[in-house]
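Undergrad: have a look at this prediction, sequence included:
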Amino acid sequence: MAEAADFQGTRPSPARRWLRRTASAVLGAPLLAGLLAVPAAGAAPAAEPAKAPTGSRTVDVSLNTLTPSVPSEDDTLTVSGTLTNRGKETISSAEVDLRVGPQLTGRGEVDDAAKRSVYVPGVDPVAVGGKYTVKFPKLARGISQDFTLTVPVDKLGLDDPGVYQLGVSVSGRTTTAPYEQVLGIERSFLPWQPEATDKRTKLTFLWPLIASPHVTAETRSDEQQTPVFTDDDLAKELAPGGRLEQMVALGSRLPVTWVIDPDLLASVAAMAGKYEVESGDTTVPGKNQTVAKQWLTALEKVVEDGKVIALPFADPDLASIAHRGKAVTGTLSHLQNASTVAATTVETILHVKPSTDFAWPVNGA
């Protein structure tokens, strides 16, 4: 009756209002207590503040410019960057130095040098020093300072042509460590070639023409043994605007090395003639001969004066062959057969002699 009276717009009696307030307070008290208790019971411990870096990680050194990138003997090398004190204390008597050397031989040494993030005594070269330094009376905590180092190239001690490790370090003192020490370092690389070479290094792009298989092992029982495709999706990639059509069009304008899947060539060549496409429990005639012929004609034209690599036919598992092939009799000979068939396929369809000295393992394995 009370609810009905409320809905009808009548004013409830004072006693009824008191009963409602009392009931709300009684029901709300446990709920409020529970809400207040949940954060206290489930609260995670306060995270400890991150520790400030120490040693040669105290100062973050970033390199912004290095000019000239390949200096000659008469040049002056200029290196600019920024120092940021990440430690807890002010650094006094800060000095920025350039360290050059040793010469790095091979990709392995370059990778090892790039991975080092701290100063390593005996491994990192001594500083050029002298008047070729930048000094700061102090580096306050959390404050950044820009610097520029200039050093004549003939003062760097460069010898044979090659790539040299280049480092910029900052040393200084703190209240808790009142002796000079390296507090930050950043490394880069300095190519050195004092004289012009007789022959410049040439570059190329490996341009892969690879696709998933679309031809089944089945053929029709007619005299031509008409091939059967699982679907007609390959035609979409060969048609204008399709992936393979765009690869040929773009590659024709670039100095590329064509890396060709011979199974793709054989599939397109089969599509250029009479072929069938699976459709449920039966097959239907394929209708994309024109698209296939146009793509092959365009590809043959662009590769006639180029470098062509034929991948092993049927995409064998090269990673498995490399790791276990010698232990399984006949495996390596099958790979040789795949390379031989690949060369024959490319030469027959594109009329160019390909190289078979390369492979393209799945996912770069």
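TA: In hand now; what should we look at?

Undergrad: only C-alpha atoms from now on, for both contacts and neighbour counts.
TA: Noted.

Undergrad: residues near F229, how many?
TA: 27 (other C-alpha atoms under 10 Å).

Undergrad: skipping adjacent residues, who's closest to it in space?
TA: Distance criterion C-alpha to C-alpha, 6 or more residues apart in numbering; nearest residue to F229, sequence neighbours excluded, is V215 at 4.3 Å.

Undergrad: next one for the comparison:
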Amino acid sequence: MAEAAEFQETFRGTTPPAAFHRIRVILPLLAVLLVLLGATELTTAPTARADGTGSRTVAISIDSLTPVAPTQSDKITISGTVTNKGRSTVSAGHIGLRVGGLLSTRSEIDDIGDRTPFSSGGDGPELNGHTQKIGKLQPGISREFTLTVPAKDLNLDRDGVYPLGVSFSGQTSDQQYERVLGIRRTLLPWQPSGAEGKKTKVTFLWPLISNTHLTARTESDQQQTPIFPNDDLAAELAPGGRLQQLVALGKDLHVTWVIDPDLLATVEAMTKSYQVAGPSGKNVPGRGQAVAKQWLSQLQTAVDGKEVVALPFGDPDIASLAHRGGDLGHLQSATELAAMTVDTILQVKPRTDFAWPIDGAIDRSVVDVGTSAGAHNIITRSDSLREPDGSPYAPTAARQIGGGNTAIVADAR
């Protein structure tokens, strides 16, 4: 098949928005293991109800599940908290475990978190011999629980993902018989011992990007002291700020750093004397020198030995350039300046062969502009492409899209 024809058939024809807001969320690349879905579900606390009834009377929070993906020889430990959201005291309460049927589709996995009321058919029977007594639970009172069960006692069959439910059973003064008063589900990936397979690889792009803060305005002194429109960036760099937290978290993770060199140049300028435009037109001294120096030092340590991608200087919106027109020569200059800036400030040689359109949305014109400055890898998302042969899943993140270019496809959801 000719590359041009293949390229044309690959795209859905979506048009990315011509937006200018450049702060992106982190996009995980490649297929994501179902086991990660279990970890996500664990952190979600139930919505508080002022007056719970039925199987919503007792709210259950699952705080931890270990191991996340057990084998036949493992013991599973699950812990959390139960809280009485009803108006009556619950008596003879106990915690139990329930295992539902194998989940075979992504939609079924998504629905687990939405099926709030207890369903005897969907949630399965309570596992015999593995319960924890709670006793009386007054309205508004919480109790912690921990259950440990050998994985073999769950009687799981084929490998895959199963719904694991923690249920609370008891009785109330108005209905003095035992019934399920609360349930919380999570996902249990299961792979029998001895099973072998190729592990899914996951890459995370870790973006250090901000709005533009450094302008062309300077004082008329010999040093041409820069004038910032505000000192908002200092708050992002300070302890607890967004950019400070990104560096603090990213330094201990295996991530690919994606950096707008304009941010580096701006922070580097803040390490020296700078002015901030005042409300009455009178400039005042900037106060971010200390946090700027600290942040750059921490970033240099964090990226040491890691892969670094430099976006074109100023992270230009290539979708707007593609659809609204513009001087593409400036994009080439911005790419060349990007490599020099990162190398000078961070002492690392970055890759400049990646383009990241706004929100990862692409069409043919966006790809043409993105690759015009030397990028051969386009960071995009799955809803901008058609999967081969109409496949309902993404077989791999790296997709050839013609012209020697590769789409690095993130899961749109």
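TA: Yep, that arrived. Everything quoted here is computed from the prediction, not taken from an experiment.

Undergrad: got a TM-score for the pair?
TA: The TM-score (TM-score structural alignment, normalised by the length of the first structure) is 0.51; 283 aligned residues with a C-alpha RMSD of 6.0 Å.

Undergrad: got a list of what the residue nearest to F229 of the first structure touches?
TA: P227, V228, F229, T230, S267 (C-alpha atoms under 8 Å, 6 or more residues apart in numbering).

Undergrad: any idea how far the third one lies from S169 of the first structure?
TA: In this case it means F229 of the first structure. 64 Å (C-alpha to C-alpha, to the nearest Å).

Undergrad: for the second one, same thing?
TA: With the distance defined as C-alpha to C-alpha, V228 of the first structure ends up 67 Å from S169 of the first structure.

Undergrad: output the longest helix belonging to the second structure.
TA: Across the second structure, the longest stretch assigned as helix under DSSP state H is helix 328-346.

Undergrad: for that one, packing partners?
TA: Packing partners of helix 328-346 of the second structure (3 or more C-alpha pairs under 8 Å, 6 or more residues apart in numbering; DSSP states H and E): helix 261-270, helix 289-303, strand 308-310.

Undergrad: make a markdown table out of those and add mean neighbour count and distance to L249 of the second structure.
TA: Formatted as a markdown table, those follow (neighbours: other C-alpha atoms under 10 Å; distance: least, C-alpha to C-alpha, whole Å):
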| stretch | mean neighbour count | distance to L249 of the second structure |
| --- | --- | --- |
| helix 261-270 | 21 | 18 |
| helix 289-303 | 18 | 9 |
| strand 308-310 | 25 | 16 |
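
Undergrad: where do the helices of the stretch 201-350 of the first structure begin and end?
TA: Taking DSSP state H, counting those that start in this stretch as the criterion, the stretch 201-350 of the first structure contains helices spanning 233-238, 243-251, 262-271, 289-303, 318-324, 331-350.

Undergrad: now those in TSV, with distance to V128 of the first structure?
TA: Formatted as TSV, these follow (distance: least, C-alpha to C-alpha, whole Å):
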stretch	distance to V128 of the first structure
helix 233-238	59
helix 243-251	48
helix 262-271	57
helix 289-303	53
helix 318-324	48
helix 331-350	55
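
Undergrad: for those, which one sits closest to P53 of the first structure?
TA: Between P53 of the first structure and these, the tightest spacing by C-alpha to C-alpha is seen for helix 318-324, at 42.9 Å.
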